[in-house]
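J.: predicted structure and sequence below. I'll ask about it afterward.
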Amino acid sequence: MATAQLKRAIFFAPAITVIILLVDSNVMAGVKAYPSENVITFHATGQPGGLIDAEKAIDINVKSAPKDWAVRYQALTLKGSEGEISPDRISVNSPYTIEYEKMDSPRVVVKGDNEVTTPIKTGPVQFRLQTTWKDKPGTYTGLLVSPDGAQSINVKLIINPFTSMILDPASVYFEALGFPRVFDAASEIDVKVSSNYAGWTVSCMATPLSLTDKGSDAISNERIFISSANTKNYRDEGAGGGFKKMNKSVILGSGNQTPPVDLDRLRFRLLTTWTDKPGVYDGDIIFTFMVSP
């Protein structure tokens, strides 16, 4: 029985943090307000395409304000060495919003009817960000700015690399009964892959099969064959047209920033000979997931 094992080769690209400081030309005098945190941080781990909450909620400390005042915040584009995150993907929830509201325009996070002469604290103010499969791993930074004179808030987004490969089933089994010839595996293997890297390639190769408890007796990996979409035009190498020997790495597919996708179903064959001793043989089919930033 040949067992399929998953091995990944992942290379990480260093990210450069860029802090962008902007001055809003529409600052309105009168309100003196400060957030309880100078930075809000989002950490995107796991499968992309979902909503992530900032690590902390914040309060808004208002030191002074005239009658009928409000503090609004608007998000600016987050930028990093790997791209940009648009403001409409950041949203805010406060006592003065309706659930979460997109921050591509100013959103009220705190307000009051009466003049503020004694400092007050209002909150919590919570932030959320929508991730997508097109977001490359790296660090992105930007600002939340207030047209009402409140202190700006730095925003930091860290997107972790993500790759996934699922094999179903996770093993290959041959039952070689009768005279030596080419045998098909008992089942085919489905491969599902996903990655937020700019480029990826999946390949596999087989190890020789060793007779259990008798390591000196082996079946060469030149007699193990695979058929996939990428091998359909291969000439007959001993197991029929479209089947490729697995003594060398065989590319199964490639792509970029891919949500979960099924590769073509994999078929396997084994060629036995009269010199193969009866018994149970074990080996590996090694799958490699190579990525590039």
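T.: Right, received. Where do you want to start?

J.: rest of the way, CA atoms for contacts and neighbours
T.: Noted.

J.: touching, D184 and L271? I think so.
T.: No. Assessed by C-alpha atoms under 8 Å, D184 is found out of contact with L271, at 9.1 Å.

J.: take the one below as the second:
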Amino acid sequence: MLHAGETTMMSAAPSPPTTFEVAARTEGLTKIYGKGDAQVVALGGVSVDIHAHEFTAIMGPSGSGKSTLMHCAAGLDEATSGKVFLGDVEITGLKENDLTRLRRDRIGFIFQAFNLIPTLTAKENILLPLSIAGREPDPEWFARVIDTVGLSERLGHRPTELSGGQQQRVACARALVSRPAIIFADEPTGNLDSKSSREVLEFLRRSVTEFGQTIVMVTHDPSAASYTDRVLFLADGRVVDELREPTAETVLERMGRLDGARGV
């Protein structure tokens, strides 16, 4: 049951266990921008669990708070009030140095803009987070990631020598190579054509199914959401619905219902 202002998602698919390991969660998360007449409530007391080893999509109309929720959950934006946990660690109470270290060691990021360093090769871009952390890659894991993402013949190429889809697959491999506890992906297929989008989404799906990765993806695309295990729907800064085992059709239907409820 959804309660105004605070929502905890506990629905289960037909066959999995009735309880889920929680990779991240928010409690009463509020984010307010501006003051007075210019005040905007981007998140209005959101409580939600992100299940481990699942692919979760966050969807909603423009201005619903979906990117704000992801950025606060990932420690990229500071909440106005409420709490954010990564596993058992409350990140809302961390000092900046500790938060930076946690993001580096336990969180992977994939953005709509690929955010690759143009002077580095694909391999150097993939290994950059480990290099910054002073860690050596696990050769077996690195090889498996590269094989899965299909970039073995492009590792020596710089970003300008790669297609958009290949650049995003480099970004996906970079997020995965350090084996983070969770990966946050913000519109990862937003700049890609349909073929490249499908390749990236298939890679993300495989990384959950085969590697047990946990991924949270903000998207506006019902086809992209159909690759996930679970869709959370936001409206006006609150989680108002969820869907398990989504298809493009069922996501469209829920989005249409949501628009109708808002009088759009």
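T.: Nice, thanks for sending it over. Nothing here was measured: the structure is a model prediction, and the numbers come from that model.

J.: overlay them and tell me the TM-score.
T.: The TM-score (TM-score structural alignment, normalised by the length of structure 2) is 0.22; 102 aligned residues with a C-alpha RMSD of 6.3 Å.

J.: helices or strands up against the helix or strand hosting L99 of structure 2?
T.: When secondary structure is defined by DSSP states H and E, L99 of structure 2 falls within helix 96-106. Contacts defined by 3 or more C-alpha pairs under 8 Å, 6 or more residues apart in numbering; DSSP states H and E place helix 96-106 of structure 2 against helix 122-133.

J.: immediately after the helix it packs on, which helix or strand?
T.: Following helix 122-133 of structure 2 toward the C-terminus (DSSP H and E): helix 139-149.

J.: following that following helix, which helix or strand comes up?
T.: Trace forward from helix 139-149 of structure 2 with DSSP H and E and the next one is helix 164-177.

J.: could you pull out the buried residues of whichever helix or strand comes after that next one?
T.: For helix 164-177 of structure 2, the following helix or strand on the C-terminal side (DSSP H and E) is strand 182-186. Buried residues in strand 182-186 of structure 2, counted by 16 or more other C-alpha atoms under 10 Å: I182, I183, F184, A185, D186.

J.: so what's I226 of structure 1 closest to, chain neighbours aside?
T.: F268 (4.6 Å; C-alpha to C-alpha, 6 or more residues apart in numbering).

J.: that neighbour: helix or strand, and which one exactly?
T.: strand 258-271.

J.: that strand packs against which elements?
T.: strand 182-184, strand 189-195, strand 224-227.

J.: on that earlier part again, please determine how far the residue nearest to I226 of structure 1 is located from F287 of structure 1.
T.: 14 Å (C-alpha to C-alpha, to the nearest Å).

J.: before we move on, what about Y140 of structure 1?
T.: 32 Å.

J.: now K192 of structure 1
T.: 12 Å.

J.: cool, D264 of structure 1 as well?
T.: 15 Å.

J.: please identify which of these two sits among more neighbours.
T.: F287 (23 against 16; other C-alpha atoms under 10 Å).

J.: which SSE is that one in?
T.: Per DSSP H and E: strand 281-292 holds F287 of structure 1.

J.: what is that strand packed up against?
T.: strand 2-9, strand 199-206, strand 209-211.

J.: and if we set it to 10 Å?
T.: Applying 3 or more C-alpha pairs under 10 Å, 6 or more residues apart in numbering; DSSP states H and E, one finds that strand 281-292 of structure 1 contacts strand 2-9, strand 163-168, strand 171-172, strand 189-195, strand 199-206, strand 209-211, strand 214-219, strand 250-255.

J.: dump those to JSON lines, plus distance to V125 of structure 1.
T.: Shown next, in JSON lines, are those (distance: least, C-alpha to C-alpha, whole Å):
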{"stretch": "strand 2-9", "distance to V125 of structure 1": "40"}
{"stretch": "strand 163-168", "distance to V125 of structure 1": "33"}
{"stretch": "strand 171-172", "distance to V125 of structure 1": "50"}
{"stretch": "strand 189-195", "distance to V125 of structure 1": "33"}
{"stretch": "strand 199-206", "distance to V125 of structure 1": "38"}
{"stretch": "strand 209-211", "distance to V125 of structure 1": "61"}
{"stretch": "strand 214-219", "distance to V125 of structure 1": "65"}
{"stretch": "strand 250-255", "distance to V125 of structure 1": "40"}
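
J.: right, and these - which one's nearest L78 of structure 1?
T.: strand 189-195 (21.8 Å; C-alpha to C-alpha).

J.: shouldn't W200 of structure 1 be in contact with L252?
T.: No. If you go by C-alpha atoms under 10 Å, W200 of structure 1 and L252 don't touch, sitting 11.0 Å apart.

J.: could you report the neighbour count for T163 of structure 1?
T.: There are 21 residues near T163 of structure 1, going by other C-alpha under 10 Å.

J.: that one and A9 of structure 1, how far apart?
T.: The gap separating T163 of structure 1 from A9 of structure 1 is 10 Å, by C-alpha to C-alpha.

J.: now do V155 of structure 1
T.: V155 of structure 1 is 32 Å from A9 of structure 1, by C-alpha to C-alpha.

J.: and the two? Which one has more around it.
T.: Using other C-alpha under 10 Å as the criterion, V155 of structure 1 and A9 rank with V155 on top: 22 against 10.

J.: mind telling me what element that one is part of?
T.: Secondary structure (DSSP H and E) places V155 of structure 1 in strand 153-159.

J.: so which elements touch that strand?
T.: strand 39-44, strand 69-75, strand 78-80, strand 138-145.
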